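# Dropping a prediction and its sequence here:
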Amino acid sequence: MEWILLVIMGLVAGTFGSLLGLGGGLIVVPALIMLGSQFDSLAYTPPQVAAGTSLFVMIFTGISSTLSYLKQKTVDYKSAFLFFVGIAPGTVLGVIASRFVDTELFFLYFGLFMLVVVGSLFLRGNLRQGSGMSKGVTRSYIDETGERQTYGYRPSVAISLSVFIGFVSSLFGVGGGALVVPVMIVLFGFPARTAVATSMLVIFLSAVSGSVSHLVAGHIAWLYALALIPGAWFGGQLGAWMNRKLSSAMLVHVLRVMFLLLALRFVYQGITGSGL
């Protein structure tokens, strides 16, 4: 029963992660930690191992959803690879930092990070697409009204922000999509669909980089990863399909409530030092 739950969890995380450009780690990391405390047949998963396992699983979510988005021609792959220039060293720094963060501090920091994610989800429906930066890289596209629009960014700014995003994604095992998507839309003027699709390619690249670092550190639970991967793969494709066909307003609302409750719980545990 417990292993079936892991497969379902992978499917849910992959679907929501692909649909919203979040990657799914915000579901996998807390679930792995909590499942170990609820079922005797599942060993307790330390936060660092939960983060490493989550990143490894996100490789498959990322490549599955990215392939689907590439077919939809909504991925700005040149920008994704540029952002990866900053994300790669950031993921290494995140793994190093994870060795010095104890369980209570991890709960507290993870909870605070999730509050930031909740805030981004509340703002997401009201995010106004920026015009991008006038100097540096520029892209153009045809919007829904048939008019040509442009967006852009300065490579130095994009890479600097990517270092921080990579650090956060590796430390918490969440992929960084909650930060990538708002940055792309508000600062760089990306259209929403392109931001989500490009975010999944960025998440895939950062997951590969972060997983290598976590693998060296011994932070991957292989049995749990194997149970999560099938659901994550199909969830990545399902989320990309839903992004194209369905409104995500209700799903975003559900995620807001779920993440808020989880965030408050982790912050409380981090402050009080109470167990799960």
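Received the coordinates, thanks.

# switch to C-alpha atoms for all contacts and neighbour counts from now on
Will do.

# Tell me, how many residues neighbour the closest residue in space to Ser37 that isn't next to it in sequence?
Once flanking residues are discounted, Ser37 sits nearest to Tyr44: 6.1 Å by CA to CA, 6 or more residues apart in numbering. By the criterion of other CA atoms under 10 Å, Tyr44 has 17 neighbours.

# Could you do Gly177 as well?
29.

# Below is an additional structure, to be compared with the one above:
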Amino acid sequence: MKLLLLIPVGFIVGTIGTLIGAGGGFLLMPFMMLYFSNGSPKDLTAISMIAIFFNSLSGTYAYMKMKRVEIKTAITFSLITIPGSIIGTIITSFIDRERYNLAFGIFLILIVIFLLFFKKIGEGDNKNSSFIKTCRVKDSSGTEYNFSYNLLTGLILSFIVGFLSPVFGIGGGVLHVPFMIKLLCFPPHIATATSHFVLMVMSFVSVLTHIFSKVDRFVLLNSLMIVIGIIPGAQLGARLSKKVHGNFLLYFLSIALFIVAVRILFLKG
């Protein structure tokens, strides 16, 4: 029965995670920290990253059909996350649970502060740089998005996201999407879709690293149950994104993260 509960949990995580482009790890990881109170950070992050990979794979497929992924940017950012993802995955083996809970809670609070109070930079602030990349995306509904961003800043942020993602088991979208919107001036809907592609590659690398370091039956069985629900949930989330205003994505993400952060900070090791 405990295993079967993970299927609807996966569906909810897949729907919300894909809707806001965060992969769902920011919801799944805190749930597992409560559900598997004796689980090690290494096992819990392994389950989360496996689930996130299948969620981002399903979500990316849906977003590609909508033509909302900025392909060249997605590939470039994906490549730079790989070394960070490998290093971050290895580090999880050396983190104890009590310190992990504290670090994770503080980390989420900082993201909420960034989302709510950090002013989005203007595109004009970027244009003085020689690293500017201009993009044009026309989605399947005919809506056209024109924007530019600082490539060097994007690469640095992507490496950081690649490192932190497997350490906290959150996938990275919860970091990447705010960074892309606030610092790189991406339109919210393009940021969520492009971030999902990056997340797919990044989580795949993390999963492979976990496999090479050996995962047990506990990890595989629980991952399977979550994945059964997460794949259809991701499809629903991508469809719902068509009807959601960009600013709502940021506010929803902020509220969810704050609630989760407070709960995690009151967990006992």
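Thanks, I have the structure now. Everything numeric here is computed off the predicted structure, so don't read it as measured data.

# ok, back up a step: the residue nearest to Ser37 of the first structure is in contact with Gln38, isn't it?
No: if you go by CA atoms under 8 Å, Tyr44 of the first structure and Gln38 don't touch, sitting 9.1 Å apart.

# Map Arg263 of the second structure onto the first structure.
By TM-score structural alignment, Arg263 of the second structure lines up with Arg265 in the first structure.

# Sorry, wrong one. I was asking about Met66 of the second structure.
Under TM-score structural alignment, Met66 of the second structure pairs with Gln72 in the first structure.

# and that match, how far is that from Gly275 of the first structure?
45 Å (CA to CA, to the nearest Å).

# now Ser199 of the first structure
34 Å.

# okay, Gln72 and Gly275 of the first structure: which has more neighbours?
Gln72 (13 against 10).

# Quick check: the aligned residue for Gly88 of the second structure in the first structure?
Match for Gly88 of the second structure (TM-score structural alignment): Gly94.

# got the contact list for its match?
Gly166, Phe167, Val168, Ser169, Ser170, Leu171 (CA atoms under 8 Å, 6 or more residues apart in numbering).

# Give me the aligned partner of the fourth one over in the second structure.
Under the alignment (TM-score structural alignment), Ser169 of the first structure maps onto Ser165 of the second structure.

# how far away is its match from Val9 of the second structure?
Ser165 of the second structure is 21 Å from Val9 of the second structure, by CA to CA.

# returning to what we had before: which SS state does the match of Ser169 of the first structure fall under?
Following DSSP: H, G, I helix; E, B strand; the rest coil, we place Ser165 of the second structure in the helix state.

# can you tell me how far the nearest residue to it once chain neighbours are set aside sits from Asp125 of the second structure?
In space, and not counting its chain neighbours, Ser165 of the second structure is closest to Gly172: 4.5 Å by CA to CA, 6+ apart. As judged by CA to CA, Gly172 of the second structure and Asp125 of the second structure stand 26 Å apart.

# Comparing the two, which residue is more hemmed in?
Gly172 (33 against 10).

# Pull the contacting residues for the more buried one.
Ala22, Gly23, Gly25, Val161, Gly162, Leu164, Ser165, Pro166, Leu199.

# Count the residues that sit near the match of Ser169 of the first structure.
30.

# looking at it, it is touching His176, isn't it?
No: counting by CA under 8 Å, Ser165 of the second structure does not reach His176; the two are 9.7 Å apart.

# center of the second structure - which residue?
Central residue of the second structure (CA atoms, centre = their mean): Gly173, 2.3 Å from the mean position.

# For the stretch 51-200 of the second structure, which segments are assigned as strands?
Assigned by DSSP state E, counting those that start in this stretch, the stretch 51-200 of the second structure shows strands spanning 132-138, 144-150.

# Of all those strands, which one is nearest Phe117 of the second structure?
Set against Phe117 of the second structure and scored by CA to CA, the strands of the stretch 51-200 of the second structure come closest in strand 144-150, at 20.7 Å.

# For that closest one, buried residues please.
In terms of neighbour count (16 or more other CA atoms under 10 Å), strand 144-150 of the second structure has its buried residues at Ser148, Tyr149, Asn150.

# Would you mind checking which of the residues you listed is nearest to Phe131 of the second structure?
Asn150 (5.4 Å).

# Next, count neighbours for Thr134 of the second structure.
11.

# What's the match for it in the first structure?
In the first structure, Thr134 of the second structure lands on Thr138 (TM-score structural alignment).

# ditto for Phe53 of the second structure
Under TM-score structural alignment, Phe53 of the second structure pairs with Ile59 in the first structure.

# Contacts only, for that match.
Ile203, Phe204, Leu205, Ala207, Val208.

# shouldn't the match of Arg263 of the second structure be in contact with Gly111?
Yes: between Arg265 of the first structure and Gly111 there is a contact under CA under 8 Å: 7.4 Å.

# what about the two, which has more around it?
Ranked by neighbour count (other CA under 10 Å), Arg265 of the first structure and Gly111 place Gly111 first, with 25 against 15.

# Could you find the counterpart of the more buried one in the second structure?
In the second structure, Gly111 of the first structure lands on Gly105 (TM-score structural alignment).

# Any figure for the gap between that match and Ala51 of the second structure?
21 Å.

# Asn101 of the second structure too?
20 Å.

# the more surrounded of the two?
Set side by side, Asn101 of the second structure and Ala51 show more neighbours around Ala51, with 32 against 23, by other CA under 10 Å.

# Which of the helices or strands spans the residue nearest to the more buried one when sequence neighbours are not counted?
Spatially, and ignoring its direct neighbours in sequence, Ala51 of the second structure is nearest to Val227 (5.5 Å; CA to CA, 6+ apart). Assigned by DSSP states H and E, Val227 of the second structure falls within helix 217-240.
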